[in-house]
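Asker: dropping a prediction and its sequence here:
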Amino acid sequence: MPRGGLPGPHDVGKVLAFGAHPDDLDFGVAGTVSAWVAQGIEVHYGIMTDGDAGGFDPAHRAEIVAMRRDEQRAAAARVGVSEVHFLGYPDGYLEPTHEVQRDVVRLIRMLRPDVVIAQHPERNWSSLQMSHPDHLASGEAVTRAIYPATENPYAYPELEEAGFAAYRVPWLWLYGAPEERVNHVVDITDHVEAKLEAIRVHLSQHPDIAATERFVRARLAATAAGAGLQAGRLAEAFHVVTVNSPETIAGF
């Protein structure tokens, strides 16, 4: 259990979820997002790269960025998310630079979410595909941005001057975590169809929908079983970090 506990249903009004590529959030957290939206929680997506290195059909190269943006907007809509923010970095070249961190800080300060979701910055050796270098870089950039820069008015002072006031993020939820880091699962059984609908939209990346769905369901079932949920339940896993609780003081 993270210090300060997990947020209750009445503690979360807004969520900002980051993914390195279009489709990362749909595979990682769309079931949880669907459940939150059903509770009336506002969710925004932040997509770090344009996904220009994705796809399989050479005929799509000239239009792949537009295709993947359209796919991500449509996938987000399947789980009730209407706001998708594209940071526009090249696919495969993402690094946790100060330029990237500044963009993350700007978006967090603008939206002021109760929960920020990001990919885990630690490599997961049980599934190297989950630890794509862009995933790790995205998670690291978001984690660095949250503390200390987002809450320090003297970090990237041009943002403060532009009206993006410092903000203390309460919770960071990391997905794609190594198994030993997982400390919370969300039962998404009632929202799995919305999640799968979101994944189906990404046809440029996953043309074999049947195989993809079998893989996703098996992983969700394994997560639920590992957490001791009743047979037949499906779940998404997180490493939840309390960043600022009522007990938090500056720097600790």
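Answerer: Received it, and whenever you're ready, just let me know what you need.
Asker: hey, let's count contacts and neighbours off CA atoms from now on
Answerer: OK.
Asker: state the helix or strand in which His239 lies.
Answerer: Assigning secondary structure by DSSP states H and E places His239 in strand 235-242.
Asker: contacts for whichever strand or helix holds Gln72?
Answerer: Counting by DSSP H and E, the element that carries Gln72 is helix 64-78. Helix 64-78 is contacted from outside by 22-23, 26, 45, 50-52, 54-55, 82, 84, 194-195, 197-202, 204, using C-alpha atoms under 8 Å, 6 or more residues apart in numbering.
Asker: can you rerun that using 6 Å?
Answerer: Residues outside helix 64-78 that contact it (C-alpha atoms under 6 Å, 6 or more residues apart in numbering) are 22, 50, 52, 198, 201-202.
Asker: below is structure B, check it against A:
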Amino acid sequence: MLPESEINRVLVVTAHPDDADFGSAGSVALFVDRGVEVTYLLVTDGDAGGNERELDNSGMAELRRTEQLAAAKAVGVTDVRFLGRSDGQVVPSLDLRRSIARVIRQVRPDLVITHHPDRNYQFIAPSHPDHRAVGGATLDAVYPDARNPYAFPELIKEEGLEAWTVREVWLTGGSTPDHFVDITEAVDRKLAALRSHVSQVAHVDGFADFVKSRFAAWAKQAGFGDDRYAEGFQVVPTA
């Protein structure tokens, strides 16, 4: 794995507002504590989310962008970017790969965190079609697009964005995690980030207990012991 001391910039690429917070907000908070620069890139505004149809899609998108900015602030992230694609309609197209490769070349991260592109048959929630599409497109943007100066040459010619090699990717939501991060000291910040998504979680009774039990189970699987919390990832070396 990439040594912790060599992770100076992280890009988190997700499909919807709240995906980063469910998947990696605890780890992100710890990165920020160490002075790592973290950027969030959201492919959609989550305009098809929510449980109450009091807002139209544009109103929901605006609300969810606001919620995501608040959630990011809870873990110390200030650079949050949106591509504005339609929620529920994301496909791993060349155009999406270009958009993600553009941000990779802008941010120049050592580590990218994104969705697992495969369906998780043990736990279906992470396998939303948008998640799988974004995970696949992001991996393709990491390799080969962002590092290849001949891929999307307009990024160099028109925008001055030179090729960049991401050294490692962490995938969330898969069924075979092989790296666990002890987020015990950051779990309250992770919860604060998740609670910022009022439109998505306010209706869930016992939400904090649900979150803590889920990430306590990861900690036990990782061997961290009782009263600990962890996030799990599948690591993909790319350099």
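Answerer: Done, it's in. Just so you know, these numbers come straight off a predicted model, no measurement behind them.
Asker: need the TM-score between these chains.
Answerer: With the length set by TM-score structural alignment, normalised by the length of the second structure, the two chains reach a TM-score of 0.97; 237 aligned residues with a C-alpha RMSD of 1.0 Å.
Asker: one step back: could you work out the most separated pair of the contacts of helix 64-78 of the first structure?
Answerer: Asp52 and Ala198 (19.6 Å; C-alpha to C-alpha).
Asker: which one of those two is surrounded by more residues?
Answerer: Using other C-alpha atoms under 10 Å as the criterion, Asp52 of the first structure and Ala198 rank with Ala198 on top: 25 against 21.
Asker: the second structure: which residue goes with the more buried one?
Answerer: Using TM-score structural alignment, the equivalent of Ala198 of the first structure in the second structure is Ala193.
Asker: for its match, identify the helix or strand it belongs to.
Answerer: helix 187-195.
Asker: that helix vs the first structure, mean deviation?
Answerer: When the first structure is overlaid, helix 187-195 of the second structure sits 0.2 Å from its aligned residues on average, using mean C-alpha distance after the TM-score superposition for the first structure.
Asker: residue contacts, the match of Ala198 of the first structure?
Answerer: 71, 74.
Asker: and for Pro153 of the second structure?
Answerer: No contacts exist for Pro153 of the second structure under C-alpha under 6 Å, 6+ apart.
Asker: which residue in the first structure lines up with it?
Answerer: So, by TM-score structural alignment, Pro153 of the second structure is matched to Pro157.
Asker: for Val182 of the first structure, give its distance to Arg68 of the first structure.
Answerer: Distance of Val182 of the first structure to Arg68 of the first structure, given as C-alpha to C-alpha, to the nearest Å: 30 Å.
Asker: do the same with Val84 of the first structure
Answerer: 12 Å.
Asker: can you find the partner of Arg112 of the first structure in the second structure?
Answerer: Match for Arg112 of the first structure (TM-score structural alignment): Arg108.
Asker: and the residue mapped onto Arg214 of the second structure from the first structure, which of the three is it?
Answerer: Counting by TM-score structural alignment, Arg214 of the second structure lines up with Arg219 in the first structure. Under DSSP: H, G, I helix; E, B strand; the rest coil, Arg219 of the first structure falls in the helix class.
Asker: what's the neighbour count on Arg219 of the first structure?
Answerer: 15.
Asker: just Ser127 of the first structure next, same as before
Answerer: That count, for Ser127 of the first structure with other C-alpha under 10 Å as the rule, works out to 12.
Asker: then Asp227 of the second structure?
Answerer: Counted with other C-alpha under 10 Å, Asp227 of the second structure comes out at 11.
Asker: now it. Nearest residue, chain neighbours left out?
Answerer: Ala216 (7.1 Å; C-alpha to C-alpha, 6 or more residues apart in numbering).
Asker: what distance do you get for Gly88 of the first structure to Val100 of the first structure?
Answerer: On the measure of C-alpha to C-alpha, Gly88 of the first structure and Val100 of the first structure end up 10 Å apart.
Asker: so the two - more neighbours on which side?
Answerer: Neighbours per residue, other C-alpha under 10 Å: of Gly88 of the first structure and Val100, the larger number sits with Val100, 20 against 14.
Asker: give me the aligned partner of that one over in the second structure.
Answerer: Aligned partner of Val100 of the first structure by TM-score structural alignment: Leu96.
Asker: next: Gly228 of the first structure.
Answerer: Matched to the second structure by TM-score structural alignment, Gly228 of the first structure sits across from Gly223.
Asker: tell me, how many residues neighbour its match?
Answerer: 11.
Asker: could you check how far the aligned partner of Arg53 of the second structure in the first structure is from Glu71 of the first structure?
Answerer: The equivalent of Arg53 of the second structure in the first structure is Pro58 (alignment by TM-score structural alignment). Going from Pro58 of the first structure to Glu71 of the first structure by C-alpha to C-alpha gives 18 Å.
Asker: helix, strand or coil for Ile18 of the first structure?
Answerer: No, residue 18 of the first structure isn't Ile; it's Phe. strand.
Asker: quick one: it and Ile41 of the first structure, what's the gap?
Answerer: 16 Å.
Asker: returning to that earlier point: quick one: contacts for the match of Arg214 of the second structure?
Answerer: With C-alpha under 6 Å, 6+ apart, Arg219 of the first structure has no contacts at all.
Asker: quickly note the distance from it to Glu95 of the first structure.
Answerer: Taking C-alpha to C-alpha, one finds Arg219 of the first structure at 28 Å from Glu95 of the first structure.
Asker: one more: Tyr156 of the first structure?
Answerer: 18 Å.
Asker: please compute how far stretch 117-132 of the first structure lies from its chain's middle.
Answerer: 12 Å (C-alpha atoms, centre = their mean, to the nearest Å).
Asker: buried ones in it, by neighbour count?
Answerer: 117-124, 130-131 (16 or more other C-alpha atoms under 10 Å).
Asker: cool, stretch 101-120 of the first structure as well?
Answerer: Of the residues in stretch 101-120 of the first structure, those buried (16+ other C-alpha under 10 Å) are 101-109, 112-120.
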